[in-house]
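Asks: when you get a sec, could you give me coordinates for this:
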Amino acid sequence: MKFRTLSIHAGQQPDPSTGALATPVYFTSTFSYGTAEEGQARFAGQNPGYIYSRFANPTTAALEQKLAALEGADEALVVASGMAAVSAIMYALTNAGDEVAFIDPVYGGTDAFLRNTLTRAGVTLSRYSSDQDFAERVKANTKVVLFEPITNPTLKVIDTRIVVEAARKVGALVICDNTFLTPYLFRPLEIGADIVMHSGTKYLSGHGDIIAGIVAGRSELMQKIRTVALKHIGSPIGPQEAYLLQRGVKTLTLRMDAHIDNARKVADFLAAQPKVAKVYYPGHASHPGHQAIADTATGFGGMVAIDIEGGFAKAAVFLNNLHLFAQAVSLGDVESLACHPASTTHAAMTAEDRQRAGVSDNLVRLSIGVEDADDLIADLAQALAKL
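Replies: This next block holds a predicted model:
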């Protein structure tokens, strides 16, 4: 089936007891298994029945089947947040003494977890400035490399092909945070990534009403991650959130097409504005890495970033005069959102690290929603006029 069909039908079967077409929401913490022998078999993994909703829930299981199909993965796992996904991946796939690499920038929460929490488990870190930098300097003992193909918040392009090739030479696992592009536009597992993850809070949900994290990949890796995420860390998603995320995924293609179309129009408008010092948008042919995304993905996403000279003070004037764009730190909602990353999403980074990663005080990140593009452009124009 094509992607749009899969997004609706994968993982969804009429309920066997009632015939309900929509996947029921199973509000239960535990499941009866009848006999002691059956309980023993389920806990030993010899019987696929459900035991406890921290381990598995029928609503969540249907969602995971859908996401695995969309990613082209053996298995998918849904957890309580994007940060729960990052934590489970790293704790499951690394040990004390291992080397973890990441390519700047990554989401600020991920950066803080790697630097402040993972290192306490005895893992060492190396950060790289680009895919080429990683390819040239990757250490022989690197166990895992984490990157975003379009980085948050600078929209720098990281070529997955280069990262995979360099990682293979040293036997490192490749973890791709594909939140910005979604599997509709880009499927990193097909290029050789070992694990793909998302903040399901963003485009996959699309409506700003849940928190969720997604991990997908090969079975042997996913079983390790699933055990750590659900049994050890204990970060399952609730059945209500799983239901809402499944519903959101059904309209992913429709929403992403609208996000992409609006982002292109907004970026073209901003590129012509004298009060905008720079526009970051991978869909522009002049954007570094534009061709890499054009070669590997089917679209450029719905994110745009701009530089407004004058640092936080000038950025605040612009942000505070927006009306349709809500000031908020999330992204991927049907509503348009705007934020100043250096003082919000990436505030936990040191000033030196932000400068090195390109997260300047001039930078404003725009998540372009699905409103009418003319209205969004008018809102941006009147806010720029206040500068």
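Asks: every contact and neighbour count from this point should use C-alpha atoms.
Replies: Will do.
Asks: and the helices in the stretch 151-300 of the chain?
Replies: Here the stretch 151-300 of the chain has its helices, by DSSP state H, counting those that start in this stretch, at 160-170, 182-185, 219-226, 239-250, 252-271, 290-296.
Asks: does residue 353 fall in a helix, a strand, or a coil region?
Replies: In three-state terms, and counting by DSSP: H, G, I helix; E, B strand; the rest coil, residue 353 is helix.
Asks: check which residues of stretch 159-175 are buried.
Replies: Using 16 or more other CA atoms under 10 Å as the test for burial, stretch 159-175 gives 159-161, 163-167, 172-175.
Asks: in CSV, list those residues along with distance to residue 30.
Replies: Putting these into CSV (distance: CA to CA, whole Å) gives the following:
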residue, distance to residue 30
159, 44
160, 41
161, 44
163, 43
164, 41
165, 45
166, 45
167, 42
172, 38
173, 35
174, 35
175, 33
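Asks: just curious, which of the residues you listed is nearest to residue 235?
Replies: Minimum distance to residue 235 across these is 19.6 Å, recorded for residue 175 (CA to CA).
Asks: just checking, the closest one touches residue 191?
Replies: No. Counting by CA atoms under 8 Å, residue 175 stays clear of residue 191, with 11.9 Å between them.
Asks: intersection of neighbour lists for those two?
Replies: Here residue 175 and residue 191 share no contacting residue, scored by CA atoms under 8 Å, 6 or more residues apart in numbering.
Asks: ok so, going back, and the helices of the stretch 151-300 of the chain as a markdown table, adding distance to residue 53?
Replies: As requested, the helices of the stretch 151-300 of the chain are exported to a markdown table (distance: least, CA to CA, whole Å):
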| stretch | distance to residue 53 |
| --- | --- |
| helix 160-170 | 35 |
| helix 182-185 | 27 |
| helix 219-226 | 13 |
| helix 239-250 | 9 |
| helix 252-271 | 27 |
| helix 290-296 | 38 |
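Asks: so which of these is nearest residue 375?
Replies: helix 252-271 (10.2 Å).
Asks: contact partners of the closest one?
Replies: Contacts of helix 252-271 (CA under 8 Å, 6+ apart): 4, 7, 184, 203-206, 276, 278-279, 281, 283, 299-304, 334, 368-370, 372-373, 376-377.
Asks: return the distance of that helix from the chain's centre.
Replies: For helix 252-271, the separation from the chain centroid amounts to 18 Å (computed by CA atoms, centre = their mean, to the nearest Å).
Asks: could you do stretch 166-173 as well?
Replies: On CA atoms, centre = their mean, the centre of stretch 166-173 falls 22 Å from that of its chain.
Asks: in contact with residue 42, which residues?
Replies: By CA under 8 Å, 6+ apart, the contact set of residue 42 is 48-51.
Asks: need the next SSE after the one helix or strand it maps to, C-terminal direction.
Replies: Residue 42 belongs to helix 36-43 when assigned by DSSP states H and E. Going down the chain from helix 36-43, the next helix or strand is helix 58-71, by DSSP H and E.
Asks: which is the next helix or strand following that following helix?
Replies: strand 75-79.
Asks: alongside the first, I'd like the structure of this one:
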Amino acid sequence: MNKPVNYGFPTKCLYGNQITSSCDNTGAISFPIYQSATFAHPGLGNSTGYDYSRLQNPTREHLEKVVCSLENGYDALAFSSGMAAIAALMELFKPGDHIISGNDLYGGSIRLFDNINRKNLIEFDYADTGRDDITSYIKPSTKAIYVETPTNPMMNVTDIRKTAAIAKEYGLLLIVDNTFLSPYFQNPLDLGADIVIHSGTKFLGGHNDTLAGFLVVNSEALSEKLRFIIKTIGSGLAPFDSWLILRGIKTLSIRMERQEQNAIEIARWLQHNPKVRNIYFPGLPTHPGYEISKSQSRGFGSMLTFEVEDAETASLILSRVKLIRFAESLGGVETLITYPMTQTHADVPQAERERNGITDTILRLSIGIEDIDDLIDDLSQALQ
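Replies: Below is the predicted model:
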């Protein structure tokens, strides 16, 4: 019998909690791509366990089991993108429901909340979930607290245990976007969260070659609700993309270690550059979330935001970098630099951006696995 085993994290990246799969008897080391839309039945009332790939596909199922094991969850669901996962999640709520959300989120999440979910009469209040008294936002219609930690792009840290205790006291769902740290460095379900979100495009995939999203839940009830939603709206991840993410996850632990090591070195180097005003990286002891990060995470990740002296300097850096690419997205093996004001947060109202500190002098780095000296040399020439 293929019983689940509690493997260490690097082993889980390869197999999840089960070495073999019941749907494959070929001995293939690389899990097969089941590129089939539909599956035949042996007879009436008799199924192989697979009917139609919108409902479930063996490749997607295997990926979901791996991701579920990494987050220590009850179930994981794989979607066609991170935003597809969040959009499906919002279908748990009905008109009149109220959600308390972090105020410094990925711009696409804010765009969804403000333009789609509000249209459907779901109410939002944005709060600094790392500093504000969350209880002051709670009202009878409140159903959930939604946080990113660290946040995108200002790297604010929320105390997950403390927020989970508030959610439990008031009977609310706690939803945590764990994209920036990945399950290698942080497991929000273990800290009391109910639902974890990942843009699988980022660190889980790790190679900037496909889109994916995940919801990982801590209960059968949430699993059943979301399984109904994913099969109904049809946003499940395709077989080939599932395979690409499976392949990426195999090296997750190795990549995260190297990327964090590079990020710490770059953060320290930036501290000594006269054109850099501020560095937002939880791995620096001067960061206000440093102690909380140490208490709830196993590392600080490789996302780093910094502020330069003026907009002209920011523009020059973006035009001068050579090895580092000026591009959106994050989490891949290649180092990318992003200008949040016109890229990831372009659809966020200017007043709200500026209130969160996102100005024309802010740059975000997603640090990859390149040689650290090469990265520093590139930043040095770009900051001249």
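Asks: the contacts of residue 42 of the first structure, buried ones only, as a PyMOL selection?
Replies: Those of the contacts of residue 42 of the first structure that count as buried under 16+ other CA under 10 Å are selected in PyMOL with:
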select buried, resi 49+50+51
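Asks: farthest pair within the contacts of residue 42 of the first structure?
Replies: 48 and 51 (9.2 Å).
Asks: next, count neighbours for residue 35 of the first structure.
Replies: As a burial measure, residue 35 of the first structure scores 9 neighbours (other CA atoms under 10 Å).
Asks: need the counterpart of it in the second structure.
Replies: In the second structure, the residue matched to residue 35 of the first structure (TM-score structural alignment) is residue 43.
Asks: who are the neighbours in contact with its match?
Replies: No residues are in contact with residue 43 of the second structure under the rule CA under 8 Å, 6+ apart.
Asks: for it, give its distance to residue 58 of the second structure.
Replies: 20 Å (CA to CA, to the nearest Å).
Asks: and residue 183 of the second structure, by the same measure?
Replies: Here residue 183 of the second structure is placed at a distance of 23 Å from residue 58 of the second structure (CA to CA).
Asks: residue 328 of the second structure too?
Replies: 31 Å.
Asks: have a look at these two and say which one is more surrounded.
Replies: More crowded of residue 328 of the second structure and residue 58, by other CA under 10 Å: residue 58, with 23 against 15.
Asks: apart from its neighbours in sequence, what residue is nearest the residue nearest the centre of the second structure?
Replies: Nearest to the geometric centre of the second structure sits residue 179, at 1.7 Å (CA atoms, centre = their mean). Distances taken as CA to CA, 6 or more residues apart in numbering place residue 198 nearest to residue 179 of the second structure, at 4.7 Å, with adjacent residues excluded.
Asks: check contacts around the one you found.
Replies: 82, 177-179, 182, 213-215.
Asks: all strands of the second structure, in order?
Replies: 75-79, 98-102, 123-127, 142-148, 173-177, 195-199, 213-217, 276-280, 303-308, 325-326, 336-338, 362-366 (DSSP state E).
Asks: JSON lines for the ones you listed, including distance to residue 62 of the second structure?
Replies: Formatted as JSON lines, the strands of the second structure follow (distance: least, CA to CA, whole Å):
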{"stretch": "strand 75-79", "distance to residue 62 of the second structure": "10"}
{"stretch": "strand 98-102", "distance to residue 62 of the second structure": "32"}
{"stretch": "strand 123-127", "distance to residue 62 of the second structure": "35"}
{"stretch": "strand 142-148", "distance to residue 62 of the second structure": "27"}
{"stretch": "strand 173-177", "distance to residue 62 of the second structure": "22"}
{"stretch": "strand 195-199", "distance to residue 62 of the second structure": "17"}
{"stretch": "strand 213-217", "distance to residue 62 of the second structure": "13"}
{"stretch": "strand 276-280", "distance to residue 62 of the second structure": "37"}
{"stretch": "strand 303-308", "distance to residue 62 of the second structure": "29"}
{"stretch": "strand 325-326", "distance to residue 62 of the second structure": "33"}
{"stretch": "strand 336-338", "distance to residue 62 of the second structure": "30"}
{"stretch": "strand 362-366", "distance to residue 62 of the second structure": "28"}
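Asks: and residue 85 of the first structure, what does it touch?
Replies: For residue 85 of the first structure, the contact set (CA under 8 Å, 6+ apart) comprises 79, 197-198, 213-215, 229.
Asks: relative to residue 26 of the second structure, how far out is the residue nearest to residue 82 of the second structure when sequence neighbours are not counted?
Replies: For residue 82 of the second structure, ignoring the flanking residues on the chain, the nearest one in space by CA to CA, 6+ apart is residue 213 at 3.7 Å. Distance, residue 213 of the second structure to residue 26 of the second structure, using CA to CA: 29 Å.
Asks: which one of the two has more residues nearby?
Replies: Shown here are residue 213 of the second structure and residue 26; by other CA under 10 Å, residue 213 has more neighbours (25 against 8).
Asks: could you check the distance from that one over to residue 202 of the second structure?
Replies: Distance of residue 213 of the second structure to residue 202 of the second structure, given as CA to CA: 9 Å.
Asks: ok, now residue 286 of the second structure?
Replies: 27 Å.
Asks: tell me which of the two has more neighbours.
Replies: More neighbours surround residue 202 than the other of residue 286 of the second structure and residue 202, with 27 against 12 (other CA under 10 Å).
Asks: so what's the closest residue in space to the more buried one that isn't next to it in sequence up against?
Replies: Computed as CA to CA, 6+ apart, the closest residue to residue 202 of the second structure that is not its neighbour in sequence is residue 331, at 4.3 Å. Applying CA under 8 Å, 6+ apart to residue 331 of the second structure gives the contacts 180, 201-204, 206-208, 302, 366-368.
Asks: and if you look at residue 214 of the second structure?
Replies: 76-79, 81-82, 85, 196-200.
Asks: same thing with residue 113 of the first structure?
Replies: With contact taken as CA under 8 Å, 6+ apart, residue 113 of the first structure is in contact with residue 87.
Asks: equivalent analysis for residue 296 of the second structure, please.
Replies: Counting by CA under 8 Å, 6+ apart, residue 296 of the second structure makes contact with 159-161, 186, 191.
Asks: same check for the residues you listed, but in the first structure.
Replies: Contacts conserved in the first structure for the contacts of residue 296 of the second structure, using both residues aligned by TM-score structural alignment, their matches' CA atoms under 8 Å: residue 186.
Asks: which one among the contacts of residue 296 of the second structure gets closest to residue 32 of the second structure?
Replies: Among the contacts of residue 296 of the second structure, and counting by CA to CA, the member closest to residue 32 of the second structure is residue 186, at 29.2 Å.
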